[in-house]
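Peer 1: Okay, sequence plus prediction incoming.
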Amino acid sequence: MGRNITLVGKRLCWSDALLYCRDFHWDLLSIRGPEEQEMIDELVARAPFSLTSHLWVGLRRSILGTSWFWMSGDPMDFTQWEHGSHQSSPCGSLASMEPSAWRQRSCEEHLNFFCYTGTGLGLARMVFLSWILISLDDP
């Protein structure tokens, strides 16, 4: 696999989890195939702390479309969507109670997450832009 995976005990929203992983590791986890999915499922089953019902990974839906991509730049060659997973949220997660189930979640939820270190050759991470509108008229 060539990557070290860390299951993080902190509970953060999706964007904070992404920034945490990029600050302290490489990126939020991308899952490139069934072998990696199995390995992740085993890590979840052996977690040394209590997990949230879902775990953030670097899965994101394009804002103006229906296509999904990995923030790491890895190709989206493998998917494991849970049947009936239909929400309007652009953030993707893994179910911690149901192995191999991917689901859309509200990006604001505070969940545990996976980071990885060890970059892939030729990958260009996706840029994440976020901003908050602040009214200058507020006292």
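Peer 2: Everything's here; your move.

Peer 1: rest of the way, CA atoms for contacts and neighbours
Peer 2: Fine.

Peer 1: tell me the SS of T6?
Peer 2: Three-state assignment for T6 (DSSP: H, G, I helix; E, B strand; the rest coil): strand.

Peer 1: so it sits right up against G118, yeah?
Peer 2: No. The criterion here is Cα atoms under 8 Å, and T6 misses it with G118 at 11.6 Å.

Peer 1: try this one next to it:
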Amino acid sequence: MNDTNELKKSVNDGSVQNIWIGLQKTGRDEWKWSSGEPALYLKWHTGQPNGDEKECVIMSIGHWYAVGCSTSLSFICNSSYNTNTELVFVNQLKSWRDAQSYCRQNHIDLVSVRNQNENQQVERFISDRYLTGSWIWIGLFRDSWQWSDQSNSSFRDWDPTQPNNAGENCTAVKHDYQGQWHDISCTDQYPFVCYEDPELIVIRENVTWSEALRYCRQNHVDLVSVHSEEMQRRVMNVVKRASTAEVWLGLHNYCIMNMWLWVSGDTVCYQNWAPGNGTKPENCKLEKRKGAVQSGGDQRWISLPETHKLNFICTTYEE
């Protein structure tokens, strides 16, 4: 909702009716958690899910069932970000979307059940409240809408009548007091709002890796480190602005130990190397190797001699 409010403030023209945002229907229905995480563990009852119109999920006796999202049921909220140790049962009958809003306003989110252990925890939580056999919302839903920056945000602010599944596969915000979302034909023409990542800056100057490192540390914070898939997506969004085919990252090869390290001092856990890269080079002792990201294609990491002159990405935040 903070993003929604900022969006409203950015549009001052009263004649504007709709504003494009970056949510588009992909045609691929995927089960995901309200938190935005993909659903890798599923505990369906036999024969489930059993209908395209049933896009939200309840738990009963440890098994999951897909039902219509407008069904009014009680639900479980999670009050901690990482575990199911702080669960809250809400004995109010709400639709799945209303239950999601309630959990986000009063706790953290609708409960996620990401593995067998968490499924057993939630099942015990329900049993301890003598609710065994009841239908109770959990945070799993099916959705084919995706943000253009590939982020996992599951936040939706649809108008109650939307989406109406009339072949309208793009999303616009209605420019009125409520500012809710409507699905609209992608060929319609409306104003739109772009955003930039304030924490990542592409410097379109061709310099060696050491020069890039010095520039970032003098003018910003550091060369970028990519510790997660989420950060890789952010890098992929900004690197398109580069004028060189490769762009320096804060990644360097510690030759003696046959290790790649980030300038932050961290080892490389998350990896996105192009094939044939990221291993100890044969000429390791003859030339120092550094890591860069491709600005085109699938934007993988590659190993290059540090004397190559490339654009680079600085961060503006302290880790």
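Peer 2: Yep, that arrived. Small disclaimer: the values here were computed from a predicted structure and weren't measured.

Peer 1: hmm, back to that, quick one, which of T6 and G118 of structure 1 is more surrounded?
Peer 2: Of the pair T6 of structure 1 and G118, T6 is the one with more neighbours under other Cα atoms under 10 Å, namely 16 against 13.

Peer 1: What separation is there between the more buried one and Q87 of structure 1?
Peer 2: Counting by Cα to Cα, to the nearest Å, the gap between T6 of structure 1 and Q87 of structure 1 amounts to 27 Å.

Peer 1: What of L29 of structure 1?
Peer 2: Look at L29 of structure 1 and Q87 of structure 1: by Cα to Cα, they are 21 Å apart.

Peer 1: for S50 of structure 1, same thing?
Peer 2: Taking Cα to Cα, one finds S50 of structure 1 at 26 Å from Q87 of structure 1.

Peer 1: would you list every one of the helices in the stretch 1-150 of structure 2?
Peer 2: For the stretch 1-150 of structure 2, the helices defined by DSSP state H, counting those that start in this stretch occupy 2-10, 96-106, 116-128.

Peer 1: quick one on the thing from earlier: who has more neighbours, L29 and Q87 of structure 1?
Peer 2: Shown here are L29 of structure 1 and Q87; by other Cα under 10 Å, L29 has more neighbours (27 against 11).

Peer 1: and for the longest strand along structure 2, what span of structure 1 is it aligned with?
Peer 2: Secondary structure of structure 2 per DSSP state E: the longest strand is strand 18-33. The aligned range for strand 18-33 of structure 2 in structure 1 is empty, by TM-score structural alignment.

Peer 1: In that strand, which residues are buried?
Peer 2: Buried residues in strand 18-33 of structure 2, counting neighbours by 16 or more other Cα atoms under 10 Å, are found at N18, I19, W20, I21, G22, L23, Q24, K25, W31, K32, W33.

Peer 1: where along structure 1 do the helices fall?
Peer 2: 14-24, 34-45 (DSSP state H).

Peer 1: which one of the ones you listed is the most hemmed in?
Peer 2: helix 14-24 (a mean of 18; mean count of other Cα atoms under 10 Å).

Peer 1: what's the counterpart of L304 of structure 2 in structure 1?
Peer 2: Checking TM-score structural alignment: L304 of structure 2 goes with R105.

Peer 1: so its match sits right up against C91, yeah?
Peer 2: Yes. Using Cα under 8 Å, R105 of structure 1 is in contact with C91, at 5.8 Å.

Peer 1: so which of the helices of structure 1 comes closest to W68 of structure 1?
Peer 2: Nearest to W68 of structure 1, of all those, is helix 14-24, at 15.1 Å by Cα to Cα.

Peer 1: corresponding residues in structure 2 for the closest one?
Peer 2: So helix 14-24 of structure 1 sits over residues 209-219 in structure 2, by TM-score structural alignment.

Peer 1: coming back round to it: relative orientation of the longest strand of structure 2 and helix 2-10 in degrees?
Peer 2: Orientation note: strand 18-33 of structure 2 sits at an angle of 180 degrees relative to helix 2-10 (axes from the mean of the first three to the mean of the last three Cα atoms, to 10 degrees).

Peer 1: Quick check: closest non-adjacent residue to the alignment partner in structure 2 of P90 of structure 1.
Peer 2: Residue pairing (TM-score structural alignment): P90 of structure 1 is matched to R289 of structure 2. Once flanking residues are discounted, R289 of structure 2 sits nearest to P305: 4.6 Å by Cα to Cα, 6 or more residues apart in numbering.

Peer 1: Next, count neighbours for that neighbour.
Peer 2: 15.

Peer 1: swap in T66 of structure 1?
Peer 2: Residues near T66 of structure 1, counting by other Cα under 10 Å: 9.

Peer 1: Give me the aligned partner of it over in structure 2.
Peer 2: Using TM-score structural alignment, T66 of structure 1 pairs with N258 in structure 2.

Peer 1: these two touch, right, R3 of structure 1 and Y116?
Peer 2: Yes. If you go by Cα under 8 Å, R3 of structure 1 and Y116 touch, sitting 6.3 Å apart.

Peer 1: So between those two, which is more surrounded?
Peer 2: Using other Cα under 10 Å, the more surrounded residue of R3 of structure 1 and Y116 is Y116, with 20 against 13.

Peer 1: The equivalent of the more buried one over in structure 2: what's it in contact with?
Peer 2: Matched by TM-score structural alignment, Y116 of structure 1 corresponds to T315 in structure 2. Applying Cα atoms under 8 Å, 6 or more residues apart in numbering to T315 of structure 2 gives the contacts E199, L200, I201, C216, H220, V221, D222, L223, V224.

Peer 1: these two touch, right, the fourth one and L223?
Peer 2: Yes. With the criterion set as Cα under 8 Å, C216 of structure 2 and L223 qualify as a contacting pair; they are 5.8 Å apart.

Peer 1: Quick check: neighbours shared by those two?
Peer 2: C314, T315.

Peer 1: Around the closest residue in space to C13 of structure 1 that isn't next to it in sequence, how many other residues sit close by?
Peer 2: Nearest non-adjacent residue to C13 of structure 1, counting by Cα to Cα, 6+ apart: H110, 4.5 Å away. For H110 of structure 1, the neighbour count with other Cα under 10 Å is 18.
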